[in-house]
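Participant: sequence first, predicted coordinates after that:
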Amino acid sequence: MKLITEKSTKGFQGVRKYDKNDHQDCWSLPVVTLTTIVVTLPNIEKVEVKSLLKSVREGLKYVTLVEKNLNAIDESIQKVAEKLWEDVDLRRKWLGIGLKDIASQVNKTTSQVDTALQVVKLFSEKAKNKINKAVGSQDDDPRFTSICANSMFGVTETIIGEKESNKRLFDELSSRIADIMAACLTNLPQVIAKKCHTSVIEKREASVEAAAILLGETKQIINTLQGPLQDNYLSMTTNDLSSINKWRAHLSEP
C-alpha cells in the first residue's frame, strides 16, 4: 500500500515504460528486473532500499497469485521470475553476479546522475554478454539465463534512452515498479471470485475460505485501486486486465 499510494502514477504509465521491446506477457519478471537495478544504485539511503524491497517482497506474493489463478502468463516464465527474485532478494545476486560487485565498479567521484547511469550501463553490458554466449557453463540453465538477460537488456536500454528520467532514477524506477504491481493487482477481485466459484465440490469449502482470507488481506488495496484510479482502466475487458501487454497497448493509445 505504501509503495502504490506514494509512487504509482495516474493511469499507471510505468506499465508501458519499462521496456518497449519486451513481448513476454509477464508481470513479475519486469518487477524483479527493475528492482535488481534499483537496489544496486549508489548513494541511496539504506532505509529507502529496505523499504522498497519489503514492498516488492509483499507485492510479488499477490502478483504471482494473479498470474497463477488467471493463467495470465506462461508458467515457465513465472518460475524464472520466482527463481530470479530468490537470487536477488536472498543472495543479492543477478545471474551469479553479486550486486555489490557491480556497485563497486562505479566511479563515485562523478555526479549522482552519472553514477546511477553507470550502474544501468553495467547491467546492460553484462546482460548483453550473457545473451551473446551461445551456451553457458555446465552449471547454467541456458533458458533461464536467456530470459533474465533479455529482460535486463531491454529494461536498461529503455532507461538509457530516456534522458529525462535520469535525474532521480531511484524514484523513477520505484514508480514504474509500483505502477506494474498496481495494474496487476486490479485483478485481485477476479482471483477472489474464481476461488469462490470453483466447481469441484470437495475443494469448494477450502477455496472459499482461502478467498475470504485473501479478501481480508487485500481489501485496502482493492478499495484503493477501485476508487478514483478505476477511471484509468474502465474501458478494458476483464480478460485484458490480466495481460500486461494489453495494458501496454491500452496505455499507448492516443
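Facilitator: Sure, I can see it. Residues are numbered from 1 along each chain as shown.

Participant: when you work out contacts or count neighbours from here on, use the C-alpha atoms and nothing else.
Facilitator: Noted.

Participant: which element follows the helix or strand containing K79 toward the C-terminus?
Facilitator: Counting by DSSP states H and E, the element that carries K79 is helix 75-86. Note on helix 75-86: by DSSP H and E, the next helix or strand toward the C-terminus is strand 93-94.

Participant: this is the other structure I want to compare:
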Amino acid sequence: MRVEMEEYKGYVLQIEDDAKLTTRVVRNVLNSITRLLQESEKKSPRNLMKLLEDSKGFIGVVEFDDERVLPLIPGEFQNSWSLVVVTLTAIVIALPSISNDCVKDLLFSISEGIYFVRHVEENLNPCEDLVKSRKASRRVGAEVDVYRTWLQIDLRKKARKGKRSKEILQWLGDEAAEHVKQYKNSNASLNHSFHKFIAAICMYRTSQTLLLHYNAQPSWPTDMDVFERVRSLIADIFLACFTNLSRVIKMKCHHDEIEKRQDSVRTAAQILGKSKAILNILQARQLPDIDMDSMAYIDKWRALSKNEILSEIDIERDGNRVDRITYPVIPHF
C-alpha cells in the first residue's frame, strides 16, 4: 500500500503546488476512488455488451455512408458519432415485421452506448460544426426515443400499412430530401430549424446507402436481414467510437483547473468502471492505420478504404499509429 501511495501522490488534488498530503489523506482518497470504480463496474452496460460481442470489427464505420450517393447540397457536411447512431436508430424503429423484443433490446443497447459516445464527443470533438451536429442528435434523439417520431414523422406509419423495408427506406429518404429542400428555400441558415437540416442530410445519405447496397443484390432481403445489417452497423460504429475512451479517461484525470479536477477524476473513474468490459473487447482488436487525433472523428474513419479497415497492421508502433487499445493508468485525485 505504501508503494502505491507514493506512486499516486503526484496525481492527488493539491490546494497548492507545494502542498504535501499525509499518508492518511492519500489512503482515504485511494479508497474512495477504489469504491467508486467497484460501484461503477457493477453498472456495466449488459445490453450494450451483447451488441458489441456480435460485432466482427469496424467495417460498419465505412459502410453506413456510401460516397456514390449524390449530395443534396454542395459542400461538405460533418457527421458526428451520435447523429449517425440516432439516424440508424430511427431506421430500426421504422422497419416492419420486427418483433418488439428485438427492437427493445437494441434500443436498450443504444441508450447505454450513447452514454459513452457523449463523453467522447464532448471531450474530443470541439469544432463548431460537430457541436451543431451533436446538438441536432440530442434533439432528434429525444424525439425518436420518447415519441418514436423523426422530425415529427411517425416512424411506424408505413409499417402499420404493411409496407416493405425497401419502401420504408425510400420514404425516409424522400422525407429527408424534402426537409433539406424546405430549409434551402427558407434562406435562414441560423434559424431554429437548422438541427432538422443537419438531421435530414444524415438520414438521406444513410437511407440511400442502404437502398444502394440492397438494390445491388440479386433479390431484396427479408426485413429481418435489413434489421440485422443496421444493428451490425451500429455495433461497429460504437466500437470505433469507443477506441477513444482511454484517451478521454486520461484527459479527465489531468484537468487544468484545480477546482474541477476532483469531479473530473471521479467522472473518469466512473467511465472506466462502466467501460471495463468494453475495453476488454477492444484489447483483442487491431486498428487500421489511423493516427490518434483522427480516431476521434467518424468522418476520418469513413475516409478509410475497406481494405484498410479489414487489414491487420503491425503490432509495433509507427509514429502516432495505434495498434492495440491499452487500459489507461488512472491517476487518483
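Facilitator: Alright, I've got the coordinates. Model, not experiment: these values are computed from the prediction.

Participant: what range does the helix holding K79 of the first structure cover in the second structure?
Facilitator: Helix 75-86 of the first structure corresponds to residues 131-142 in the second structure, going by TM-score structural alignment.

Participant: residues touching the nearest residue to F58 of the second structure once chain neighbours are set aside, list them.
Facilitator: Excluding its sequence neighbours, the residue lying closest to F58 of the second structure (Cα to Cα, 6 or more residues apart in numbering) is D236, at 4.7 Å. Applying Cα atoms under 8 Å, 6 or more residues apart in numbering, we find D236 of the second structure in contact with L52, S55, K56, G57, F58, I59, G60, V61.

Participant: which of the residues you listed lies closest to W220 of the second structure?
Facilitator: G60 (19.9 Å; Cα to Cα).

Participant: which position in the first structure pairs with the closest one?
Facilitator: Checking TM-score structural alignment: G60 of the second structure goes with G14.

Participant: how about that match: what's its closest non-neighbour residue?
Facilitator: Nearest in space to G14 of the first structure, with sequence neighbours left out and distances taken as Cα to Cα, 6+ apart, is R176 at 4.2 Å.

Participant: what about the one helix or strand that neighbour maps to, distance to the chain center?
Facilitator: Using DSSP H and E, R176 of the first structure sits in helix 169-185. Averaging C-alpha positions (Cα atoms, centre = their mean, to the nearest Å) puts helix 169-185 of the first structure 7 Å from its chain's average.

Participant: chain center to stretch 213-220 of the first structure, what's the gap?
Facilitator: 21 Å.

Participant: mean distance, that stretch to its aligned residues in the second structure?
Facilitator: Comparison of stretch 213-220 of the first structure with the second structure after fitting gives an average deviation of 0.8 Å (mean Cα distance after the TM-score superposition for the first structure).

Participant: got the contact list for the residue nearest to G14 of the first structure?
Facilitator: S8, F12, Q13, G14, V15, K17, Y18.

Participant: ok, those vs K83 of the first structure, which is closest?
Facilitator: Y18 (20.4 Å).

Participant: need the contact list for W150 of the second structure.
Facilitator: A90, V140, E143, V144.

Participant: mind putting the residues you listed into a markdown table with neighbour count and distance to W220 of the second structure?
Facilitator: Compiled in a markdown table, those are given as follows (neighbours: other Cα atoms under 10 Å; distance: Cα to Cα, whole Å):
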| residue | neighbour count | distance to W220 of the second structure |
| --- | --- | --- |
| A90 | 23 | 21 |
| V140 | 22 | 29 |
| E143 | 17 | 30 |
| V144 | 22 | 27 |
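
Participant: I258 of the second structure matches what in the first structure?
Facilitator: Using TM-score structural alignment, I258 of the second structure lines up with I201 in the first structure.

Participant: residues near its match, how many?
Facilitator: Residues near I201 of the first structure, counting by other Cα atoms under 10 Å, number 10.

Participant: strands of the second structure, start to end?
Facilitator: 149-150, 153-154 (DSSP state E).

Participant: just name the most buried of those.
Facilitator: When these are scored by mean count of other Cα atoms under 10 Å, the highest mean neighbour count falls to strand 149-150 (a mean of 24).

Participant: with the first structure overlaid, how far apart is that one on average?
Facilitator: Mean for strand 149-150 of the second structure is 0.6 Å (mean Cα distance after the TM-score superposition for the first structure).

Participant: trace L212 of the second structure over to the first structure, please.
Facilitator: Checking TM-score structural alignment: L212 of the second structure goes with G161.

Participant: list the contacts for the aligned residue in the second structure for A116 of the first structure?
Facilitator: By TM-score structural alignment, A116 of the first structure lines up with S165 in the second structure. By Cα under 8 Å, 6+ apart, S165 of the second structure lies in contact with L95, P96, D223, V226.

Participant: tell me how many other residues crowd the last one.
Facilitator: Applying the criterion other Cα under 10 Å, we find 21 residues in the vicinity of V226 of the second structure.

Participant: what about it, distance to T243 of the second structure?
Facilitator: 26 Å (Cα to Cα, to the nearest Å).

Participant: ok, back up a step: how close does the alignment partner in the first structure of the residue nearest to F58 of the second structure sit to Q118 of the first structure?
Facilitator: When the first structure is aligned by TM-score structural alignment, D236 of the second structure is paired with D179. Using Cα to Cα, we find D179 of the first structure at a distance of 25 Å from Q118 of the first structure.

Participant: all helices for the stretch 151-254 of the first structure, in order.
Facilitator: 169-185, 188-196, 201-225, 238-241, 244-252 (DSSP state H, counting those that start in this stretch).
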